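Visitor: Starting from these lines, generate the structure:
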Amino acid sequence: YEKLVDSDDLAAIKEAEKLLETTSLPPVPMMLGKETQRNTGIGITHIHHFFTTREHLFVALLINKIKVVKDSGIRVMLMFALTSSLPYTSRMRRFRADRKGGGPLSGTLYVSSLITPPHVLRTFERNAKTIGESLVNPVSKLRGQVVSTQSANCLPNIPENSVDYIFTDPPFGHNFDYSELNFFWEAFLSVFTSQTSEAIVSTSQKKGVEEYRHLMEACLQEYYRVLKPGHWITVEFSNTKAAVWNAIQTALERCGFVVANVASLDKKQHSFKAVMTPTAVKQDLIITAYKPNGGLEERFEQEAETEEGVWDFVRTHLKYLPVTKHQGALLQFVPERDSRILFDQMVAYYVRKGYPVPISSQEFQIGLTQRFIERDGMYFLPDQVAEYDRKKMTSGGMTETVEMFVKDEASMTQWLRQLLKQKQQTFADINPQFMQQLGGWDKNEAQLDLRELLNQNFLCYDGKGPVPEQIHAYLSSNWKDKCVFDLVIDFGTSQSPKSTRPLTTYLCPSRPGHQALRNNF
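Guide: Take a look at the predicted model:
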């Protein structure tokens, strides 16, 4: 239904403005920060500016009604119903042509150019009904659940060695401005996040990667304290920055955890940014680590300065590692079972405990071959080998793995070339694999981001402007019958800008710019 604004509409707005003189939201100014302050340019300097006149009045009246409810339990639940409605009752409720109604864009305080007028009371009543129905059958106190909202760097109510398993989805460095986004709700509750201890990479908070690592380490130390020996922690993480990824892994190891596995998780349901942005991360990485059991710790005190202590650690560590990894019906190489990764883990354990490493890398490689069984470049315990051989026989074989051990910029560049020769992949496809390879990176080598490596070693064309001469010459000779989209070609070490001997072709998803390429060929 469409209509032009008439005199009745204007009168209703004026009436609402008059009522706001006596009943309105408190004028809470937006906090300092990138996420909140970028709205200043469009006139949003206070929380109530997120609402139109009518919605502002409705929300203010509802808050006043909720405040006079005598039962504190019901009052809290009603406030919960209201605050959870706020994005859908504000100017952030954008118009969506693909579905009935509309909704906010998650992960940002975004006001669309075309908003959908919400019905505040109806939205509030719907939320209240849902919450009420969920509380009809209260959870039994005998089951022992504890729900807590607090900083993870201080968990005084949880005893040491009492938790069986920890799953954590920590702040992803600089992906989101968490406290700034929460401010929209916190302003109505008058309870605000303390940004001092917020684990984030933020220019507005003057926090870099090192500050982020220290804050995350404080939380992981508490996780280590409360987790039972021999038990597991799973860390879900997503970031394209190698430095941020390295900060998380370093913090885990410094706290005493031993990383056993790094795998990618495709969540299938992607965010708007992940769907629309070719370079956005579409998969999270899952770090699986364990707290060494008491038996190893006690034995290590006796054996630390002997070679037997080394093999006791390796033997225990191999028990925790996955025997196989799968990619569909094919088996994948398990990098954590690589001899060089095993050596790094052993050295890290000794350094963390404050003991000198009793053997050299060469002696370790020889001893590893003598004491453990090798299959496809991986080392196993005797009982694990039988399982690996059985699964290999019943699988579709091994994936085409890049056998190269990545430890610095040169080997990483070569790894990228081999990877792209096997299969054309997007940035989002490559990034999770790239992050996993950083586990073996030389500690003395500065880590580069994937974008830096691609920009420095690969020729990129995004479908805009003239096609580079190298791509034009190559496609004219080799791809006459193909409809080519966005393309990246690696010209190896050739110094000539007109070289036509590419080593790798890298095809991205099609974009509107594909027509320009089609016209050129």
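
Visitor: C-alpha only now, for contacts and for neighbours.
Guide: Noted.

Visitor: element containing Glu374, please.
Guide: Taking DSSP states H and E as the definition, Glu374 sits inside strand 373-375.

Visitor: I'd like the next helix or strand past that strand.
Guide: With elements assigned by DSSP H and E, the helix or strand that comes after strand 373-375 is strand 378-380.

Visitor: From the contact counts, what lies against that next one?
Guide: On a contact count with 3 or more C-alpha pairs under 8 Å, 6 or more residues apart in numbering; DSSP states H and E, strand 378-380 meets strand 373-375.

Visitor: Might one say that Thr168 is in contact with Val235?
Guide: Yes: counting by C-alpha atoms under 8 Å, Val235 is a contact partner of Thr168 at 5.1 Å.

Visitor: which one of the two has more residues nearby?
Guide: For the pair Thr168 and Val235, the greater number of neighbours falls to Val235 (21 against 13), based on other C-alpha atoms under 10 Å.

Visitor: which of the residues in the helix or strand encompassing that one are buried?
Guide: If you go by DSSP H and E, Val235 is part of strand 227-237. Residues Leu227, Lys228, Pro229, His231, Trp232, Ile233, Thr234, Val235, Glu236, Phe237 are the ones in strand 227-237 that count as buried (16 or more other C-alpha atoms under 10 Å).

Visitor: Would you do the same for the sequence below? I want to compare the two.
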Amino acid sequence: MFDINKFLNINPNVDDLLNKGISHITEAYHDSIKAGKNSYAYDAHTYHTKVPPQGIEILIKYYTKENDVVLDPFCGSGMTGLAAIRQNRHVILSDLSPAAVFIAKNFTATYSVEAYKKAIDDILKQLASLEKELYTTQCAKCAQPTIQNYTVWSYGLICNECNEEFILWDVARDEKPSYKESKILSQFQCPNCHKVIKKGKLKRTKLNPVSIGYKCCEKGLKDTVHVPTAQDFKALQEINTIKINKWYPKNKFPSGVNTGQLINHGLDSIDKIYTHRALIALAEIWDSCINYKVAALRPLLMWTFTSLYQRVSVLSEFRFWGGSSNTANYNVPQIMNEQNVFKTFKRKANTIVLHLDEIKQHLSKKHISVGSATDLSHIPDNSIDYIFTDPPFGSNINYSEMNFLWESWLQVFTDNTKEAIVNKVQGKGVQDYKALMTTSFSEMHRVLKNDSWLTVVFHNSSGKVWDAIRNSLYDAGFFISDAHIFDKEHGTFKMFVSDNAVGYDLILHCQKNDLLVGHAVVEKSIEDFVREMMKKSDYVFSFIHVERNPETNFRKLYSEWIAHQIVSNNINISFDNFRNIVSKIIEHAKTENASCL
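Guide: As a prediction, this is how the structure comes out:
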């Protein structure tokens, strides 16, 4: 059996990492950072927010030298640790969430690739007969048994006009020759009364299997699908009678902003977010991981399991272009994609192998622990050479709620008392958030060496939250020297289609120097700023998944404006207000141009 608390608390003495060197960096890093998400490390294990480690490496290399100590007290998945190790720096990481620390410890650890591959094979061979029992279907072409890759499930809905039930998949599916153009309609005719209705306003009934995907028959045949047969329905009925003998979590979801979505759909405990079939498979795999014969590999095998996150749950939304995503919310889709748990586990293991191959043995020392950024008492005063951190973004992500799924499997939970967040269920507003961030930055200021640097990555569309962060830094004693954009290159779907999301992170370069005082720069008006910046073509962009004409990139423009203003001005203008002002400026400019024709 695996002792999770022992694993989380194994660390060297902090004093063994420290040195007495001083900083010789007098100026902030001046360039914007551009680093993509497509890397083995980035793909190995999901987390709600991750800064690409190759981007962090640029800053670590600039601000520190080999054997210096880097700190991240909001470490999340541990990307700062990974970047520090690659640059031969020692690193101290901490996070309020035990799940985050578990993920970070494994991300920064080195394991035998061959031993890991053998362990994965051992587990899958041991459970091969169970996979056949749970996922066998009959090929529609050759009538031979084959293993399913996935099953699509659709909720039944009740028409709000005629009160008749129908299956959403049968009515709203709009398939095109190109999967990129295929979609589930949000508005359609009821198959019974023929009135036009909107799916988002309809009452749900139960989930129904509507499509089974697999590969079979001819060599090189692409994915094949068929509508579930009577034999498939019978198999599912039999599977639903199987008793689960291995342990699995049954923890009740706590009340929360995100967890409320689940509870409202009747999914009030961890076990209810899985199909019975998936839960059978997950319980068996988890048991095999925590009891694997080579004890040293158990954390890595468990990490492979936790990398599945929402992908194997009923929260995995069906997408015509394949796969599934892990999102920072608990949205319950009307059409979900139930993946074969064993195949998904194997795919994630293959990705992790690529990451392990990339991590070389290193001499860097690591101290990774569970703890609040408001209390860094395990670190001496004036001992850290550089801090890179990506703190919570106001109310953007409710980490303690989103990590509850992982922590239920691990059976260690976040104490959210000191979670820096804006969350109405926790009773925390912007001022509470500011107070917690001020305490956290004050602790960072205490442990950082004089004249050394703190880099803060931040992303939020609320002017009040930006103002809270800026004032927290100043109240803690930091001087904000400069600010630039951190471009992660590949935007998320939400970033591209949401009018209220700022799509670019800022990096704030802050120095600990008691002799420095805040300085003011002459404020350019928003209109002058926008007119100048709009001359550049990179403020217009096309959408990837949505058919819309190219538009002004308000998100990037807003981030650039904040980067320009944050070192000197009180930023209390939201993205909505900024967008309205810029829209008027653009319309006025169009009128001016037209009058010149």
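
Visitor: quick revisit: tell me which residues of the strand holding Glu374 of the first structure come out buried.
Guide: Glu374.

Visitor: Which part of the second structure matches that strand?
Guide: Counting by TM-score structural alignment, strand 373-375 of the first structure falls onto no part of the second structure.

Visitor: helices and strands around that strand, which ones?
Guide: Going by 3+ C-alpha pairs under 8 Å, 6+ apart, strand 373-375 of the first structure lies up against strand 378-380, helix 382-394.

Visitor: Which one of these lies nearest to Phe58 of the first structure?
Guide: Nearest to Phe58 of the first structure, of all these, is helix 382-394, at 62.8 Å by C-alpha to C-alpha.

Visitor: buried set for the helix or strand following the closest one?
Guide: Once helix 382-394 of the first structure ends, the next helix or strand along the chain (criterion: DSSP H and E) is helix 409-422. For helix 409-422 of the first structure, a neighbour-count test (16+ other C-alpha under 10 Å) marks Glu409, Met412, Thr413, Trp415, Leu416, Arg417, Gln418, Leu419, Leu420 as buried.

Visitor: So the spatially closest residue to Thr413 of the first structure that is not a sequence neighbour versus Val244 of the first structure, what's the distance?
Guide: Excluding the flanking residues, the one nearest Thr413 of the first structure by C-alpha to C-alpha, 6 or more residues apart in numbering is Leu453, at 6.9 Å. The spacing between Leu453 of the first structure and Val244 of the first structure, counted by C-alpha to C-alpha, to the nearest Å, is 17 Å.

Visitor: higher neighbour count, the two?
Guide: Here Leu453 of the first structure and Val244 are compared on neighbour count by other C-alpha under 10 Å; more neighbours surround Val244, at 21 against 15.

Visitor: Tell me the counterpart of the more buried one in the second structure.
Guide: Using TM-score structural alignment, the equivalent of Val244 of the first structure in the second structure is Val465.

Visitor: so what does the helix or strand harbouring that match touch, helix or strand wise?
Guide: Following DSSP H and E, the helix or strand that holds Val465 of the second structure is helix 463-476. Judged by 3+ C-alpha pairs under 8 Å, 6+ apart, the packing partners of helix 463-476 of the second structure are helix 430-447, strand 479-487.

Visitor: can you redo these as CSV with distance to Ala230 of the second structure?
Guide: Converted to CSV, those look like this (distance: least, C-alpha to C-alpha, whole Å):
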stretch, distance to Ala230 of the second structure
helix 430-447, 55
strand 479-487, 51
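
Visitor: Any chance of these in JSON lines with mean neighbour count as columns?
Guide: Shown next, in JSON lines, are those (neighbours: other C-alpha atoms under 10 Å):
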{"stretch": "helix 430-447", "mean neighbour count": "22"}
{"stretch": "strand 479-487", "mean neighbour count": "23"}
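
Visitor: The ones you listed: which one's closest to Gln310 of the second structure?
Guide: In terms of C-alpha to C-alpha, the element of those nearest to Gln310 of the second structure is strand 479-487, at 26.4 Å.

Visitor: just checking, next helix/strand downstream of the closest one?
Guide: Proceeding C-terminally, strand 479-487 of the second structure gives way to helix 493-497 as the next helix or strand, assigned by DSSP H and E.

Visitor: matching residues in the first structure for the next helix or strand along the chain from that following helix?
Guide: Downstream of helix 493-497 of the second structure, the first helix or strand assigned by DSSP H and E is strand 505-511. Residue correspondence for strand 505-511 of the second structure in the first structure, counting by TM-score structural alignment: residues 284-290.

Visitor: what does that stretch contact?
Guide: Contacting residues not belonging to stretch 284-290 of the first structure are listed as 230-238, 257-267, 432 [C-alpha atoms under 8 Å, 6 or more residues apart in numbering].

Visitor: With stretch 476-484 of the second structure instead?
Guide: 28, 30-33, 438-439, 441-442, 445, 473-474, 506-514, 516-518, 560, 563-564, 566-567.

Visitor: What span of the first structure is that stretch aligned with?
Guide: Stretch 476-484 of the second structure covers residues 255-263 of the first structure once aligned (TM-score structural alignment).

Visitor: what does stretch 33-47 of the second structure give?
Guide: Across the first structure, nothing matches stretch 33-47 of the second structure (TM-score structural alignment).

Visitor: Would you mind listing the buried residues in the longest helix anywhere in the second structure?
Guide: When the second structure is parsed with DSSP state H, its longest helix is helix 575-595. Using 16+ other C-alpha under 10 Å as the test for burial, helix 575-595 of the second structure gives Phe575, Asp576, Phe578, Arg579, Val582, Ile585, Ile586.

Visitor: Format these as CSV; extra columns: distance to Tyr42 of the second structure.
Guide: Listed next are those as CSV, based on distance: C-alpha to C-alpha, whole Å:
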residue, distance to Tyr42 of the second structure
Phe575, 29
Asp576, 31
Phe578, 33
Arg579, 32
Val582, 35
Ile585, 39
Ile586, 38
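
Visitor: which ones are touching the aligned residue in the first structure for Met444 of the second structure?
Guide: The equivalent of Met444 of the second structure in the first structure is Tyr223 (alignment by TM-score structural alignment). Tyr223 of the first structure makes contacts with Ile166, as judged by C-alpha under 8 Å, 6+ apart.

Visitor: just Phe404 of the second structure next, same as before
Guide: Applying C-alpha under 8 Å, 6+ apart, the residues contacting Phe404 of the second structure are Phe253, Phe413, Thr414.
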